[in-house]
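*Asks:* Let's see this in three dimensions:
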Amino acid sequence: MTTGGGSIEIIYRIIDEENVTHAVFLPYLLHDAMRAKENSITIPACLKCIITFVERVPSKLLDFAVKTFQYLIIMYGTSETGTACGNIISFDTHYDPSSAQMMKCFPGYEIKITGSNDRVVTRGKEGHIQIRSFNVMVGYYMNPEATKEVKSENGWIKTGDNGVMNDEGLIQITGRVKNIISKGTTKICPKAIEDILLNHPKVDEVAVIGVPDPRLFQDICACVVPKSETQPSSKELEEFIVKGIIDERLSPKYYIFMRSFPRQGTGKIDKNKLTEKAMDILGLH
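*Replies:* Model (predicted):
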């Protein structure tokens, strides 16, 4: 069943009434569940396993889910490819936060990581994720040009996501290609900055985006939803993030505080609309 946009309290009530043991929670529902626990809302005892489909689970949400439920299953795929890889995480067995999001390719699928020249990169190097399987799409309906852009003649689908493959062939998603920030000659993955800021006690949600810069092409903007009316100052966040990063070039130039973020139908943050909103606020059009 689907929730129809119901609150976490309603979802928990249905789970309890129907004795649900396994549930699919997209990241925004994991976030709501974490906040509910902080507010002492009881989690149904029957709920043992959470399944989530995501590019990358923020470390704070990952830690909450693994320590709250018996199992967390992370899976990755696209509409064009189906679910291609995944990982089962249990806090009771071998939970290692550093490797928890490394996923194994499912039978019947092939995954490769390529560079800008479309050639496979060396293991451990970040690149573009491509997937091939008998299960991938034939093509976009009545749109051969769009199909040609993402599907090669030998069946490889360009997912639009970046990732890394280790020596054992496990895959970790690092972010969307289109969300990568180009600051001068530096390519910056927003997720790394978001993970740090999410650990600030006054931050509820954060989305890091690239905004126009006349000299560097883009600079970093952190959009923040505070936990309460008492929001952190920009200086407070600057000092906090400097402690968590190695490279000072990853420190945001702008901080914008919002009550909520625009979202897609799936609940994911709509970064295109968010970027437009941020540019309006900053006067960068």
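*Asks:* When you work out contacts or count neighbours from here on, use the C-alpha atoms and nothing else.
*Replies:* Fine.
*Asks:* residues contacting the residue most central in space within the chain?
*Replies:* Geometric centre of the chain, nearest residue: R56, 3.7 Å, by C-alpha atoms, centre = their mean. For R56, the contacting residues are Q101, I173, T174, G175, K191, by C-alpha atoms under 8 Å, 6 or more residues apart in numbering.
*Asks:* Which ones among those map onto helices?
*Replies:* Using DSSP state H, K191 are the members of the contacts of R56 that sit in helices.
*Asks:* Nearest to I281, out of the contacts of R56: which one, please.
*Replies:* Among the contacts of R56, K191 lies closest to I281 (C-alpha to C-alpha), at 22.5 Å.
*Asks:* A helix includes the residue nearest to the centre of the chain, no?
*Replies:* No - counting by DSSP: H, G, I helix; E, B strand; the rest coil, R56 is not part of a helix but coil.
*Asks:* hmm, back to that, dump the contacts of R56 to JSON lines, plus neighbour count.
*Replies:* Below are the contacts of R56 laid out as JSON lines (neighbours: other C-alpha atoms under 10 Å):
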{"residue": "Q101", "neighbour count": "25"}
{"residue": "I173", "neighbour count": "22"}
{"residue": "T174", "neighbour count": "22"}
{"residue": "G175", "neighbour count": "20"}
{"residue": "K191", "neighbour count": "23"}
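*Asks:* Quick one: the contacts of R56 as TSV, columns for distance to T275 too.
*Replies:* Converted to TSV, the contacts of R56 look like this (distance: C-alpha to C-alpha, whole Å):
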residue	distance to T275
Q101	27
I173	22
T174	20
G175	17
K191	16
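*Asks:* The contacts of R56 in strands, which ones?
*Replies:* Within the contacts of R56, residues falling in strands by DSSP state E are I173, T174, G175.
*Asks:* can you pull the contacts of the first one?
*Replies:* When the contact criterion is C-alpha under 8 Å, 6+ apart, the partners of I173 are E55, R56, Q101, D161, N162, G163, V164.
*Asks:* Sequence B follows; please return its structure for comparison with A:
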Amino acid sequence: MLKRLCLVLNFEQYSKLPSFKSSSYLPNLFFFLVFFFISPFIFTSQINNCSNLVAQQPLRTLRTSNHLLQNHDTNDFDLPPYVHQKLSYAYGRSSKPFSIETLPQILEKRAAEDGSRVLFTLHHEEKTLTYAMLREQASRLASILHHKIGIAKGDMIGLWSLNTANWIIVKLAADFLGAVLVTINPYYKVDELAYLVQKSQCKILFMPGEESVQLSYNNFTEVVQDESFLQQVSQTKLGHFFLIDGVRKQSKYGKYPVHTFEDFPVSQSYPPIDFYQDPDDPSCLMFTSGTTGKPKGALLSSFSMLNDCDFASDRLGLHDDTVKICCPLPFFHSYAFTHGLYTSLVRNHPVVVTDYKFDVRSVSESIKKYECTVFLSTPTMVIDLMAYIGSKGISLDSLSTLCLGGAVLDPDIVRQIKTKIPSVTTVLNGYGSTELSPATTLCSWNDDPEKIKSTVGRPLPYVEVKIVDPKTTKIMPHHEKGEIWVRGFNVMQKYFDDEEKTRESITSGGWYQTGDIGIMDEAGYLKIAGRIKEMLIRGGENIYPQEVENALMSHPAIKEAYVFGIPDERVGEEICTWISLDQNEPEVAPKEVREFLKGKLTYFKIPKHVFIVKEFPKLSTIKVSKLEMKKQTIEMLKDSNKS
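*Replies:* Next comes the predicted model:
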């Protein structure tokens, strides 16, 4: 009974229950007893919709099964967060409860009510997808995967492709089947792809075929037919390839059969999938780099991603029917995956996908042609867009809201945006990570402009954030730096097949240790002050130096290699490396080093600046100083620019 009452009163109210040590003992006792006994009757309708209270997620309170499918007005569900008076601890609040809907349930309802409504427009493919098309094609593919290929609920489905209409269909088919979608960076080469196939245990890999337009971005079909790749995956669970576009010229890649959509004619019917959809079941496996350079797979549920994007949309003020989202972001990233794909279905907002990958011309054309009102972007993309429309004299009058993520936002960029795109009234930045579904804090559409410029906002509803001393784990006072810890419904379930890394990242109390340094003020606004971990962020892409250093050290002429980031106005951080050469090997030039890395690393991981040195600055006789390398590099680049 007390647990039931706590759910209704909410976390903050529960913390303020009457104290029996106070002088007003009898009135307080009377108040408590009255609510204790009558709450079951007053709140019966709400209690019937409650989920179980999860110990590690204390703010996971009321859920309803159909609130997302009801017509809400434009009321702001967002409530001011609770913030501790002295310590850097806060949690978000909302008048809206959780949803326990799954995407197939929402899609079924939307298709029945308004099947002809266009939800996705693929500008580059000149395609549109309506609710009815999404339901029919996704459910059909799920049936094919299950009945003809043998993929079952809980199996891993790999998806290795750029942004296409069929990417969306495959994702929703996995949801209908109850399988786990493994999103894979489409620029991965042999070793990177082989590692993910092995680590994820995926049974089928969706990818572009021969003659696909996507082959101009990566040699997909050559990678999977490479002898090294086939050898590395020979002992894995991989059993099939499925081409999502292009043509099939071979029936097998190695020993693995190759399927296409044409193998399963529309005239042929298949029994429907009838698996129970639990919103807490794993839904997606997204890989994020680790400190060793090897990616770690964050296992996420539909519940976490769906509610994350719903609460974030409230924070953005996206309520009315005029919202149309422009998404140039890659689907395999958590940002686009959740706040592009999920948001479209959850909020019934049409999404325009601009191109296979980010192209500033396609973005400009899409916003102009389809009159997009919301732009999902990184700061780097916005900088490029402003430069492009400025040089071409283009106005984008339909845009009103920009939601930025993936990198720290320079306050000056906000001023530039509102000058060059005057119709934009709201520019919001947020903070999160793949492990956090991904949003954790976000500024609100009605926040003070100075807060929007200088912070990444406050915790989303039902998400706790605290700043702790990294050594003692004690909560820091307001305005003091410490590590950002997060607890709530949005925290990943675990790192897949990696119990050690999971224990290192998530405490026994359910707190995810981000490794980022932050500062919280007395109103709960968060500022990002740096990173404990060595991760670099270039144009929104996460890069770990160790992985690049390992690739460099595989060159026979390179003796030592150290990688670090230097500030860059456009991409945030540019990748730089200092290397020393083996005197017994032929010399190599910086250009040759970069060419060598192209066959081993995704393009954005390749250092822009390569310096060949004889020795490295050191803090002691055994430890090099990357900080000193960084300082010297910045000075050298300044001098070269002057000359």
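*Asks:* just to revisit the earlier point, distance to G108 of structure 1 for the ones in strands among the contacts of R56 of structure 1 - can I get that in JSON lines?
*Replies:* Putting the ones in strands among the contacts of R56 of structure 1 into JSON lines (distance: C-alpha to C-alpha, whole Å) gives the following:
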{"residue": "I173", "distance to G108 of structure 1": "20"}
{"residue": "T174", "distance to G108 of structure 1": "23"}
{"residue": "G175", "distance to G108 of structure 1": "24"}
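*Asks:* just these now: which is nearest Q130 of structure 1?
*Replies:* Distances from Q130 of structure 1 to the ones in strands among the contacts of R56 of structure 1, taken by C-alpha to C-alpha, are shortest for I173, at 11.8 Å.
*Asks:* For I113 of structure 1, see how far away that closest one is.
*Replies:* Distance from I173 of structure 1 to I113 of structure 1, counting by C-alpha to C-alpha, to the nearest Å: 11 Å.
*Asks:* Now do the shared contacts for these two.
*Replies:* Common neighbours of I173 of structure 1 and I113, counting by C-alpha under 8 Å, 6+ apart, are G163, V164.
*Asks:* rewinding a little: can you give me the distance of the equivalent of the residue nearest to the centre of structure 1 over in structure 2 to R538 of structure 2?
*Replies:* Under the alignment (TM-score structural alignment), R56 of structure 1 maps onto V408 of structure 2. Here the criterion is C-alpha to C-alpha. By it, V408 of structure 2 lies 11 Å from R538 of structure 2.
*Asks:* Same check on F358 of structure 2?
*Replies:* 14 Å.
*Asks:* out of these two, which sits in the busier spot?
*Replies:* R538 (23 against 17; other C-alpha atoms under 10 Å).
*Asks:* Excluding chain neighbours, what is closest to the more buried one?
*Replies:* E573 (5.0 Å; C-alpha to C-alpha, 6 or more residues apart in numbering).
*Asks:* do F220 of structure 2 as well
*Replies:* In this structure, F220 of structure 2 finds its nearest non-sequential neighbour in P208, 6.7 Å apart by C-alpha to C-alpha, 6+ apart.
*Asks:* quick one, strands of the stretch 51-200 of structure 1?
*Replies:* Taking DSSP state E, counting those that start in this stretch to define them, one finds strands in the stretch 51-200 of structure 1 at 71-78, 82-89, 104-105, 109-114, 127-133, 157-165, 171-176, 181-183, 186-188.
*Asks:* Is it possible to get a markdown table of those that adds distance to T2 of structure 1?
*Replies:* A markdown table is the format used below for the strands of the stretch 51-200 of structure 1 (distance: least, C-alpha to C-alpha, whole Å):
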| stretch | distance to T2 of structure 1 |
| --- | --- |
| strand 71-78 | 18 |
| strand 82-89 | 19 |
| strand 104-105 | 27 |
| strand 109-114 | 28 |
| strand 127-133 | 28 |
| strand 157-165 | 26 |
| strand 171-176 | 26 |
| strand 181-183 | 34 |
| strand 186-188 | 35 |
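*Asks:* Tell me which of those strands lies nearest to E145 of structure 1.
*Replies:* strand 157-165 (14.0 Å).
*Asks:* one step back: run a quick neighbour tally on the corresponding residue of structure 1 for the residue nearest to R538 of structure 2.
*Replies:* Using TM-score structural alignment as the criterion, E573 of structure 2 maps onto A207 of structure 1. If you count neighbours by other C-alpha under 10 Å, A207 of structure 1 ends up with 23.
*Asks:* tell me the contacts of A207 of structure 1?
*Replies:* P190, E194, A222, C223, V224, I269, K271.
*Asks:* In structure 2, which of the contacts of R56 of structure 1 still touch?
*Replies:* Counting by both residues aligned by TM-score structural alignment, their matches' C-alpha atoms under 8 Å, structure 2 reproduces these contacts from these: I173.
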